[in-house]
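>>> got a predicted structure plus its sequence, pasted below:
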Amino acid sequence: MSEPFKALERAPRDSRHPLTEILDAVGFNESGLIPAIAQQHDSGEVLMMAWMNREALEETLHTGRVCYWSRSRGKLWRKGESSGQQQHLKSAALDCDGDTLLLQVEQTGPACHTGRRSCFYVALENDEARITAEPLIDPDTLYGSGKG
């Protein structure tokens, strides 16, 4: 754990700390990425997990529109740029170690590229996997011939 996050363990409630100092201490992995969990701000529904690099995180914090790092495309990915199903940031928080983000968002439509509201629709139960949700929108309608 980095020294800044160690110091935050004893920081009083509502104390303020320079954002740059905190971002410098974030535990980005060897690829420069941090996992970001997107949660619907009003219902608590976990929508998806994606990756952010520092640039994506800073853009998200400054614009309020959630931006991720697409590992498959090797570039910034503004949620909804292909599908129109955007995420607008309500709040962002780092975990105690500074290596995972929790984003409270306002999700328009489905968050998952399969057309489902949440990416977490495969329940693992005993000796089988059960699909727990139907697509809200057909993926071909969302993305045409490509995945978003």
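Good, I have the coordinates.
>>> CA atoms for contacts and neighbours, from now on please.
Will do.
>>> what's the single longest helix in this protein?
What stands out as the longest helix in the chain, according to DSSP state H, is helix 54-63.
>>> contact partners for Glu55?
For Glu55, no contacting residues are found, by Cα atoms under 8 Å, 6 or more residues apart in numbering.
>>> pretty sure Val26 sits against Asp99.
Yes. Proximity of Val26 to Asp99 meets the contact threshold set by Cα atoms under 8 Å, at 6.1 Å.
>>> so which of these two has more stuff around it?
Comparing Val26 with Asp99 by other Cα atoms under 10 Å, the one with more neighbours is Val26, at 24 against 17.
>>> look up how far Val122 lies from that one.
31 Å (Cα to Cα, to the nearest Å).
>>> repeat for Pro135
Counting by Cα to Cα - Pro135 and Val122 are separated by 13 Å.
>>> quick one: which of those two has more around it?
Applying other Cα under 10 Å to Pro135 and Val122 shows that Pro135 carries more neighbours, namely 15 against 12.
>>> take a look at this one as well, against the first:
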Amino acid sequence: MSSFVFPARSTTAEIELGTTLQPKFDADGLIPCITTDHLTNEVLMFAFMNAESLAHTLRSGKATYWSRSRGKLWCKGEESGNVQRVKAILTDCDQDVLLLKVESIGGVSCHNGYKSCFYRQLSEDADPSDEASLKLQFVARRLIDPAKLYKK
């Protein structure tokens, strides 16, 4: 883990209306990060960042996340070639969520071969008391076979 430290959180007024980035990392050192296409604003993915991945993103200009499953930094596209070039980084009002606006090089953000990780939609007639009604419908087409993206 990096020793990189972002400014300490200060007053509510400074966090919510100030001009200094004071990200609120959770107890595990993570902050949620939503990533969108910088031109269309389509949500491409959701991941977590830690201080090291945020610092790497700032230095490299390439979206870098913290992989909870692998326990390591994950520079988007390092295996697939589908790099995300960061165009803007925004934070919400209390600085506990980040929003990356990116140019998606290669056009695929999902490890399943879709442009966006959000390629299925819950059926309109979903009823939480009826398990059979909780159906997901595909709302996008797969752009590439994942086996062609990841050659392990």
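That came through fine. Just so you know, these numbers come straight off a predicted model, no measurement behind them.
>>> now the longest helix of structure 1: buried residues?
Arg54, Ala56, Leu57, Glu58, Glu59, Thr60, Leu61 (16 or more other Cα atoms under 10 Å).
>>> before we move on, what about stretch 16-25 of structure 1?
Going by 16+ other Cα under 10 Å, stretch 16-25 of structure 1 has these buried residues: Leu23, Ala25.
>>> follow-up on the earlier one: and the longest helix of structure 1, how far from structure 2 on average?
Mean deviation of helix 54-63 of structure 1 relative to structure 2 after superposition (mean Cα distance after the TM-score superposition for structure 1): 0.8 Å.
>>> now do the strands in structure 2.
For structure 2, the strands defined by DSSP state E cover 31-37, 43-49, 64-67, 72-75, 84-91, 98-104, 120-122, 136-138.
>>> reformat the buried residues of helix 54-63 of structure 1 as CSV; add distance to Arg116 of structure 1.
Output for the buried residues of helix 54-63 of structure 1, formatted as CSV (distance: Cα to Cα, whole Å):
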residue, distance to Arg116 of structure 1
Arg54, 28
Ala56, 24
Leu57, 25
Glu58, 28
Glu59, 26
Thr60, 23
Leu61, 26
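>>> closest to Ser118 of structure 1 out of those residues?
Nearest to Ser118 of structure 1 out of the buried residues of helix 54-63 of structure 1 is Thr60 (Cα to Cα; 20.3 Å).
>>> coming back round to it: right, and the strands of structure 2 - which one's nearest His111 of structure 2?
That would be strand 43-49 among the strands of structure 2, by Cα to Cα, at 10.3 Å.
>>> other residues contacting the closest one?
Outside strand 43-49 of structure 2, the residues that reach it (Cα under 8 Å, 6+ apart) are 30-37, 64-68, 109-110, 115-118.
>>> if you set the cut-off to 6 Å instead, what comes out?
Leu30, Ile31, Pro32, Cys33, Ile34, Thr35, Thr36, Tyr65, Trp66, Ser116, Cys117 (Cα atoms under 6 Å, 6 or more residues apart in numbering).
>>> not counting sequence-adjacent ones, nearest residue to the equivalent of the third one over in structure 1?
In structure 1, the residue paired with Pro32 of structure 2 is Pro35, using TM-score structural alignment. Excluding the flanking residues, the one nearest Pro35 of structure 1 by Cα to Cα, 6 or more residues apart in numbering is Trp51, at 4.7 Å.
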